[in-house]
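**Q** next come a sequence and a model predicted from it.
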Amino acid sequence: MKRPYLAWTVCLLSFCSEFGTGPPCRAAEIEDLGVAVRAVVFGNSQGCLAESPQGHPGMFYIPYYSTTGGALVGIDPRSGQHVHIPLPSQGGYGTAVGADGALYVGGVSPGDLYRFEPSTGKIENLGGSRFGGTYVWACAASPDGMKIYAACYPTAGVLEYDLASRTLRDLGRMSPSEQYARSIAVDVLGKVWVGIGTHADLVVYDPQTEEHRSVLPQEYKHNSCAYDVYASGDHVFAELLYDHKHLIYDTRTEQPAAVLGQPPDGLSYMAARGGKEGCFYFHATLSGTLYRYRVGQPEPEKLAERLGQVAVVDGDRYAYAIDDQDFVLYDLTEQRALVRRKLAEARDGMALFSLAAAGDGKIYGSTYINMHMFSVDPQTGTIDDLGKALRWGGQIDSMHGGRDGKVYMGSYVHAVVSAYDPTRPWKIGTDRDSNPREIGPVGSGQYRTRSITLGPDGRVYVGSIPSYNSAPTGAFSRVDPESGEIRTWLDLVPGGAVDHVVADEHYLYGAGGGKLFVFDPEQAKVVLTLDLPVSALVLAPGGRIVGTGGGKLFVFSPSEMRVTHTADNPLADFTHMCPAPDGNLYGINPSRIGRIVAETWQVDEVAAEGGTFLAADQEGRLYFGRGSHVLRLSLKQ
């Protein structure tokens, strides 16, 4: 529901007096159109089974993350009972069940450990962030359930909570140089296995001696992270990013007993909790296929397809899974879903991550880490959560409304490029008729996209960066949406990362590393490079390229191949800019929204408050983000 946020008049007499042009006064009305997307993130969270508040066994619990506050949620699939326990943090990732029947939840911002007692509904903050952690990535219980261990970021440390003494202590860093203790498991001997990143290691901590040692063979240490560590019987599983090899360790020798490759229908195997000793259950990322692996088998066996993120397998029969926002209970014997139910939504939504105007007249956008995209109908002001736009976890980092009417997107993780046609039905996938259609990762170790545009040659151009030690440099990539062919350049700007890119009918204009460059798609090379800091870039009506950076506004003329105008920007650098139907340009930063008057290139203030991202509809109204909300600014002469 839209509601007036602020209505006021900004008189620009001071600007007009200074610059000598522009209207004497403009009225600006800002409306809060509401929360764009309330979808939460379960993708990093561990699920577990514990008693319900009524004492019934088998309630499924899992925490979620949201930029506006997280919670622990639980569902009893047999009775239908549902619980929602707000956490005093942005979310929870790790969970473990103690011998006392309580759930222990690792917090995210702050990185505290919480204890939830189902019988009383009470949640207690046990602390932990005082030791320097902001995330608790994963939790595990000792074999007797009397100790809870938590893996922390950015200390690469482990916390230990002793149920008997009710004390929490910091066991210290498990790596002298890394930040991520990303996953954790406790084996049958009580030893604590910790997955380390972003330079991979697997460390075993012995509570008896209070010493820790690396057990990851050198041949695997070029990876980013030892991930998803899980113990079953006499063995421990660990996945390696980015080789996507999966090691099965013998806990007594602390040596790999088996190495599994990638699943046939996915990127990697992710361990689910549960199963008999010596038996692992995995879901394949991307496909959601569930596999079972018995130690000694050559390969895992397929059990069921498209289940999503399988968190727990109970009694070797029931799979407890998360499929985007839905909880699914699947019977592996009967091969059918017994329960499917939406599990939670964010109290105040998820933070916006991109905005773009498209050819159908709507504004499209994305939100942080839940891979959802949304649309705004300018005629009604209503916002529609279109759903999860890709098979991957993560978010749409960058978005562009192409002249062909499609919306082009670049996404974290693996810098995946996709295209959405608003005129066709929604059907995500990789097939030719999928919509949005996943074209593919750009490769070269790229992980996050910074910019995307449709070039004059009908191909998509993407600026990207690596992450988590995935590559040494950023990149500029060309993606053919028809053939899927990808070509990548790593050295167009210092560091390789192209943060901004726009296109006209002849060239592409990119910026990064303190450089502005002109790229000729016919020659597939840079034809001009200038030393120029750029914080935002836009194609102006009339064909000029306008940007801000270093406190300046600049105008580049493609016909003259030079910067023809430079001036101080009285509103400071913009983070995003867009053209509008009135022929002018508009820019935004956290504290201001400004107008750049066409041809004179003079800057005036239209709102003494700001936000993030910026797009204009066909009537000239401006859309921007503030937290999880979409706001709309209407200008009147």
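**A** Sure thing, it's come through. Since the model is a prediction, treat every value here as computed from it, not as a measurement. Residues are numbered from 1 along each chain as shown.

**Q** CA only for contacts and neighbour counts going forward, please
**A** Noted.

**Q** name the SS class of the nearest residue to residue 508 once chain neighbours are set aside, please.
**A** Closest residue to residue 508 apart from its sequence neighbours, by CA to CA, 6 or more residues apart in numbering: residue 519 at 5.1 Å. Following DSSP: H, G, I helix; E, B strand; the rest coil, residue 519 is assigned to strand.

**Q** longest strand in the chain, by number of residues?
**A** strand 25-35 (DSSP state E).

**Q** what's downstream of that one, the next helix or strand?
**A** Of the helices and strands lying after strand 25-35 in sequence (DSSP states H and E), the nearest is strand 48-50.

**Q** what about the helices in this structure?
**A** Residue ranges of the helices in the chain, as given by DSSP state H, are 13-19.

**Q** ok, residues contacting the longest strand of the chain?
**A** With CA atoms under 8 Å, 6 or more residues apart in numbering as the test, strand 25-35 has contacts from 1-13, 348-350, 381-383, 606-607, 628-637.

**Q** if we go to 7 Å?
**A** 1-13, 348-349, 381, 606, 628-637 (CA atoms under 7 Å, 6 or more residues apart in numbering).

**Q** stretch 115-124 too?
**A** 51-55, 102-105, 114, 125-126.

**Q** start to end distance for it?
**A** Terminal residues of stretch 115-124 lie 5 Å apart, using CA to CA, to the nearest Å.

**Q** please tell me how far residue 160 sits from residue 148.
**A** For residue 160, the distance to residue 148 equals 6 Å [CA to CA].

**Q** now do the strands in the stretch 451-600 of the chain.
**A** For the stretch 451-600 of the chain, the strands defined by DSSP state E, counting those that start in this stretch cover 460-465, 475-479, 486-489, 500-503, 508-512, 515-520, 525-531, 536-539, 545-549, 552-557, 562-568, 576-579, 585-588, 593-596.

**Q** included below, for side-by-side comparison, is a second structure:
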Amino acid sequence: MSAQALGEPLDGLAIWASAFDVEEGEPRIYAVSTGNPCMLHVIDPIRCEALHALPLEGSDHSWGVVSAPSGVYIGGSGVLYRYTPERGVEHLGEMIAGEYYTWRLAVDEAGRIYGGCYPGGKVFGYDPATGRFRDYGVVAAGEQYARCMQARGGKLYVGAGTIAPHLVVLDIESGAKTELPLPPECAEEQLVYDLDIALDRLFVRITPSSVCYVYDLETREWTDRFEGAAGLSVSSPDARGAVYFVKDDALHRYEVRTRRLSRTSLPMAEPAGDYGWLSGHPLQPEGPCLLGVGRDGSYWVYAPERDVYRLYDPQLPGLPVRLQALAPDGRGTLYGGGYFAGGLAVCDTRSGALTGYRGLGQAEGMLCHDGLLYIGVYPKALIHVFDPARPFVRGDNPRLLFTLQGAEQDRPFAFASCGEEVAIGTVPAYGRHGGALALYAPGEERLRVHRHVLPGQSVVALAVREGLIYAGGSIWGGLGAAPVAAEAELLIWDPTGARALWRGVPIPGAAAVAALAFDASGALWGLTPERLFCFDPATRRVTQSLPLPETNQPQPAHFWRAGSELVWQGGVLYATARGLLLRYDPREARLEVLEEDARLLAADGAGALFYARGATLMRYAPSHLFTSGDPAAPGSSCRQPE
């Protein structure tokens, strides 16, 4: 057998943070797209021209960009960057040791930079005058997320949480922290997700309810609340004292002094990452226009005085998207989903030809069932359905069937066919424990959701045999919540009676049962982070347990599935675990490593295996399956942007 790189089926942009300033007398947009590495895009918004695309080496995400007198600062994977026209991109170093995820940034009146981190929930400061970082420590005890912040008058207002929302006032000089009480109705919420200051008002958006609260910093009173608000920012005020934010899928104007809220003409189906003000634009030459950047790198310009807008696309280059899910249809087609920037990949398993579509979110899991593709998208556990017999049309095919957000679920990782129903296993929302097992009957459009079937655990693996569902758990729940269960369990569930038949720990001390598959004899095989095991459903005992090969790949801080998969094909068990493609022949009782740098796994039924190597789709198959004259030669891809 031999491995072949088929190519990178997905490319795209995911821009969550931008800043706006003037460079050499001309306005500029500084937008950062997530990727490996991230890219800083410098855009001329008057000419709609992309001027530079600069790599941020060492970072694969960015949620914070701010403009300061000393340059444009970008938060990356635990490191801080600075851009200036003279020096380009500078790597300023690690903010705080052990903090590898950076959230929103802020700048104070003195030009100092601040940011929040994960997983320690700490806040850092950076002084451009000295080049030194300061560790302000954990902002809210027990919380892993310091999510957003703004500076004003020597204070840093910080939003934190996931277990419970916190609004903390940090004294910049002394480091002292004081909690500012939120409205009582926020007690059951999770996180202060967004925070802005304008005209002595503090705008605080709480999730998961997405209610924006307004706090008067002078009178120290909560004055307004707006439901249906979307992040990530509230604009700075215009000349008449109005700010702008997204609510109910449209840009809204809020007059701070009169507290009057009105809807503008600009529809906004997605959140607005950041806002800027632009002078000299032909849409409103006599006054400044509001400006914002979309997730796909396009931007909009809105003229408040005329209540009109225009959309622009500077055609920013996309980046390869890491594959996050695979699903074969058993008839010669393989589907794939992308991480963060999302997208839907389609592969002809015989020829290796690839097609990629933009316009679908981050797919955690997929399943081909009764001629349709079911796709689980993060966040809010959105379940979409795609009809392969119809063209891909963004927003229509795939279409949204339902969400499991009401059951506090966020990540639909596990899928399996259970008779006429689709079984779905999920990870709960941030700061929550208790995944769910959902059963959807397409013919009746009936949904049954069973939460806490594995108490305190997520449901991350599913397999079905003789009408029973076998579910593997992970002790890790939503991010920001430490495990409450000690070891992962295996569940046997009767979907007809909606009851558990058996629940137990297959491998003592294991953090997850990350993958499950039946062999031809009816034995159930499973993967934990350290072991491959075989479970006898009749006796409900583990009959074999083998250690996985050692690898230099670091274990993730939280372990749901980590790209682990199991496939039984041709009398042999194949697995991806610890970044390895493995083969186990029960007749030889030998576990061997076939390939390194491998995640996810799917079989086409004809002897070929497919796995992911970052953004590249790989095929591992007997050499006779490869045909000369394949439409997609190794390393190539065919992409469709829409």
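**A** Thanks, I have the structure now. Computed from a predicted structure; not experimentally measured.

**Q** TM-score of the superposition?
**A** Overlay of the two chains. TM-score (TM-score structural alignment, normalised by the length of structure 1): 0.81; 576 aligned residues with a CA RMSD of 3.2 Å.

**Q** sorry, back to before: tabulate the strands of the stretch 451-600 of structure 1 in CSV, adding columns for mean neighbour count.
**A** Below are the strands of the stretch 451-600 of structure 1 laid out as CSV (neighbours: other CA atoms under 10 Å):
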stretch, mean neighbour count
strand 460-465, 29
strand 475-479, 25
strand 486-489, 17
strand 500-503, 23
strand 508-512, 25
strand 515-520, 20
strand 525-531, 14
strand 536-539, 24
strand 545-549, 24
strand 552-557, 20
strand 562-568, 14
strand 576-579, 24
strand 585-588, 26
strand 593-596, 24
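
**Q** how about the ones you listed in CSV, adding distance to residue 135 of structure 1?
**A** Listed next are those as CSV, based on distance: least, CA to CA, whole Å:
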stretch, distance to residue 135 of structure 1
strand 460-465, 23
strand 475-479, 29
strand 486-489, 34
strand 500-503, 31
strand 508-512, 31
strand 515-520, 36
strand 525-531, 39
strand 536-539, 32
strand 545-549, 34
strand 552-557, 38
strand 562-568, 41
strand 576-579, 30
strand 585-588, 31
strand 593-596, 34
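
**Q** any idea how many residues pack against residue 258 of structure 1?
**A** By the criterion of other CA atoms under 10 Å, residue 258 of structure 1 has 15 neighbours.

**Q** counterpart of it over in structure 2?
**A** Aligned by TM-score structural alignment, residue 258 of structure 1 pairs with residue 224 of structure 2.

**Q** ok, and the closest non-adjacent residue to that match?
**A** That would be residue 214: by CA to CA, 6+ apart, it lies 5.1 Å from residue 224 of structure 2.

**Q** contact partners for that neighbour?
**A** Here residue 214 of structure 2 is in contact with 201-204, 222-225 (CA under 7 Å, 6+ apart).

**Q** repeat that with 6 Å
**A** 202-203, 222-224 (CA atoms under 6 Å, 6 or more residues apart in numbering).

**Q** trace it over to structure 1, please.
**A** Under TM-score structural alignment, residue 214 of structure 2 pairs with residue 248 in structure 1.

**Q** what does residue 92 of structure 2 give?
**A** Alignment note (TM-score structural alignment): residue 92 of structure 2 maps to residue 126 of structure 1.

**Q** what's the answer for residue 608 of structure 2, then?
**A** Match for residue 608 of structure 2 (TM-score structural alignment): residue 621.

**Q** kindly report the same for residue 40 of structure 2.
**A** Checking TM-score structural alignment: residue 40 of structure 2 goes with residue 72.

**Q** excluding sequence neighbours, find me the nearest residue to its match.
**A** Of all residues not flanking residue 72 of structure 1 in the chain, residue 63 sits nearest, at 4.0 Å (CA to CA, 6+ apart).

**Q** the one you found against residue 92, yeah?
**A** Yes - if you go by CA atoms under 6 Å, residue 63 of structure 1 and residue 92 touch, sitting 5.1 Å apart.

**Q** the more surrounded of these two?
**A** residue 92 (37 against 30).

**Q** show me what the more buried one aligns to in structure 2.
**A** Match for residue 92 of structure 1 (TM-score structural alignment): residue 62.

**Q** what sits against its match?
**A** 75-76.

**Q** do you know how far it is from residue 597 of structure 2?
**A** 25 Å.

**Q** do the same with residue 96 of structure 2
**A** Taken as CA to CA, the span from residue 96 of structure 2 to residue 597 of structure 2 is 29 Å.
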